[in-house]
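Participant: Next come a sequence and a model predicted from it.
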Amino acid sequence: MFDVDRFIEECRAAVAEDDSHKAVREVTARAMADPAALLKALGEPTEGSLQKLYHGDELTILNVIWPAEIVLRPHNHNNIWAVIGVYGGREDNIFWRRKGDRIEAAGAASLMTGDAAPLGKDIIHSVINPTGKLTAALHIYGGDFFNDGRSEWNPEDLTERPFDFQESQRQFEEANARFRSKAA
């Protein structure tokens, strides 16, 4: 059985032991081994959302429900590593690298139910849920995810700008509306 409080404490202990993503990835991989237990503990998702499970200076844990068919612009995480554990659905990541004052695609990875994958401190990525279903994932960050300083890249010309949280919320709302209309 998955216990949210125990998972948080194990992640906090892992960060205290090793401030890289390695120990947290192991904790997350163990949790992803039983996706049904996570669904039971966290609830069956009904729409896209972002729920804080833990937020501190050294660690942020989010339960992220990606709406169906959402495409999130390229962004970074303010120079903090992340571990993504998918417990339902699929999350596709496109990785980007800086090239002058823009970025260019540098690779991709699909994360499926049961996967636990690290993202380095300097990673720039965009996230896509290419399916018609919700995707459920734990996102664990090695620092304060909500601290200012994150960037995103304009999808039209791939130039850097400050991260726009309101725009991301709008994307979630629009994707949720599309999902509800298709389900009706």
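Facilitator: Done, it's in.
Participant: contacts and neighbour counts: CA atoms only from here.
Facilitator: Noted.
Participant: Nearest to the middle of the protein, which residue? Look it up for me.
Facilitator: The centroid of the chain falls nearest to His139 when counting by Cα atoms, centre = their mean (4.5 Å).
Participant: Comparison target below:
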Amino acid sequence: MDIERFIADCIAANEETDAQAAVNEVLARAVSTPGAVLAALGEPDKAGLNVLLSSPTLTIFSATWTPQMNLMPHNHRMWANIGIYTGREDNIFWKRTSQGIKASGANALFVKDTVMLPEDAVHSVTNPLQRFTGGIHIYGGDFFDTRRSQWNPETLEEEPSDGAKIREVFQRENERLGLHKKA
């Protein structure tokens, strides 16, 4: 996998009429050869976000999850495509109701799988495995400079979130496992 070519292909696809679907095609091609992605990005050994591109119109990063890592319900406020190149990612989807959020579905992503999340999606993420998971995440906007929401995993109360708060979650996970590398 040529990372620079992948990024260029995603940027070009993001100019298409149905940008999310076009970008997902590029992502699906990439994760269809997971060994090539692993060779390009490396075997995951900590929780982290390896940012490949951050712009006002597109953010691309490799997210790596520690064994049995959980991320509370959260939204993105932009479309998102996720493709798994090692491990597994389980998603619970949530719907807003007059009483808050309620679980409304689930999806398990295995190696080579992709998913397209709409702009209004709320989901929580779990790596159910006893090994690391790696996925490429692509967002139709500036993921790190967008104010979003997350929900307390116990009370499901809505709280503010942004890229810095998500990075803190990954850092705490590394500390929990005694992996003191920067996330």
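Facilitator: Noted; the coordinates are in hand. None of these values were measured; they are calculated from a predicted model.
Participant: How close are the two chains, by TM-score?
Facilitator: The TM-score (TM-score structural alignment, normalised by the length of structure 2) is 0.91; 179 aligned residues with a Cα RMSD of 1.7 Å.
Participant: What is the equivalent residue in structure 2 for the residue nearest to the centre of structure 1?
Facilitator: With TM-score structural alignment as the criterion, His139 of structure 1 lines up with His137 in structure 2.
Participant: Report the contact partners of that match.
Facilitator: With contact taken as Cα atoms under 8 Å, 6 or more residues apart in numbering, His137 of structure 2 is in contact with Thr59, Ile60, Phe61, Ser62, Ala63, Ala80, Asn81, Ile82, Gly83.
Participant: Just send those back as CSV, with secondary structure too.
Facilitator: CSV is the format used below for those (DSSP: H, G, I helix; E, B strand; the rest coil):
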residue, secondary structure
Thr59, strand
Ile60, strand
Phe61, strand
Ser62, strand
Ala63, strand
Ala80, strand
Asn81, strand
Ile82, strand
Gly83, strand
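Participant: In those residues, find the pair that's most separated.
Facilitator: Thr59 and Gly83 (14.0 Å; Cα to Cα).
Participant: residue ranges of the strands in structure 1, please?
Facilitator: Here structure 1 has its strands, by DSSP state E, at 49-55, 60-66, 71-75, 82-88, 90-99, 102-112, 116-119, 124-128, 135-141, 151-153, 160-162.
Participant: Kindly provide the distance from Phe7 of structure 1 to Arg73 of structure 1.
Facilitator: Distance from Phe7 of structure 1 to Arg73 of structure 1, counting by Cα to Cα, to the nearest Å: 29 Å.
Participant: Now do the end-to-end distance for stretch 41-53 of structure 1.
Facilitator: 12 Å.
Participant: Just checking the distance from it to the centre of its chain.
Facilitator: Between the centre of stretch 41-53 of structure 1 and the centre of its chain there are 13 Å (Cα atoms, centre = their mean, to the nearest Å).
Participant: Stretch 20-30 of structure 1 too?
Facilitator: 15 Å.
Participant: With stretch 95-107 of structure 1 instead?
Facilitator: 20 Å.
Participant: still on that earlier bit, okay, the strands of structure 1 in JSON lines with distance to Ala13 of structure 1 next?
Facilitator: Below are the strands of structure 1 laid out as JSON lines (distance: least, Cα to Cα, whole Å):
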{"stretch": "strand 49-55", "distance to Ala13 of structure 1": "13"}
{"stretch": "strand 60-66", "distance to Ala13 of structure 1": "13"}
{"stretch": "strand 71-75", "distance to Ala13 of structure 1": "28"}
{"stretch": "strand 82-88", "distance to Ala13 of structure 1": "15"}
{"stretch": "strand 90-99", "distance to Ala13 of structure 1": "27"}
{"stretch": "strand 102-112", "distance to Ala13 of structure 1": "25"}
{"stretch": "strand 116-119", "distance to Ala13 of structure 1": "18"}
{"stretch": "strand 124-128", "distance to Ala13 of structure 1": "27"}
{"stretch": "strand 135-141", "distance to Ala13 of structure 1": "13"}
{"stretch": "strand 151-153", "distance to Ala13 of structure 1": "29"}
{"stretch": "strand 160-162", "distance to Ala13 of structure 1": "32"}
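Participant: Those strands: which one's closest to Glu173 of structure 1?
Facilitator: Among these, strand 49-55 sits nearest to Glu173 of structure 1 (Cα to Cα), with 9.0 Å.
Participant: The closest one vs structure 2, average offset?
Facilitator: Taking mean Cα distance after the TM-score superposition for structure 1, the mean distance separating strand 49-55 of structure 1 from the aligned residues in structure 2 is 0.6 Å.
Participant: just to revisit the earlier point, to Val15 of structure 1, which of the strands of structure 1 lies closest?
Facilitator: Comparing the strands of structure 1 by Cα to Cα, strand 135-141 comes nearest, at 10.1 Å.
Participant: Average separation of that closest one from the aligned part of structure 2, please.
Facilitator: Relative to structure 2, strand 135-141 of structure 1 is 0.4 Å off (mean Cα distance after the TM-score superposition for structure 1).
Participant: one step back: who's more crowded, Phe7 and Arg73 of structure 1?
Facilitator: The neighbour comparison of Phe7 of structure 1 against Arg73 (other Cα atoms under 10 Å) goes to Arg73, with 21 against 18.
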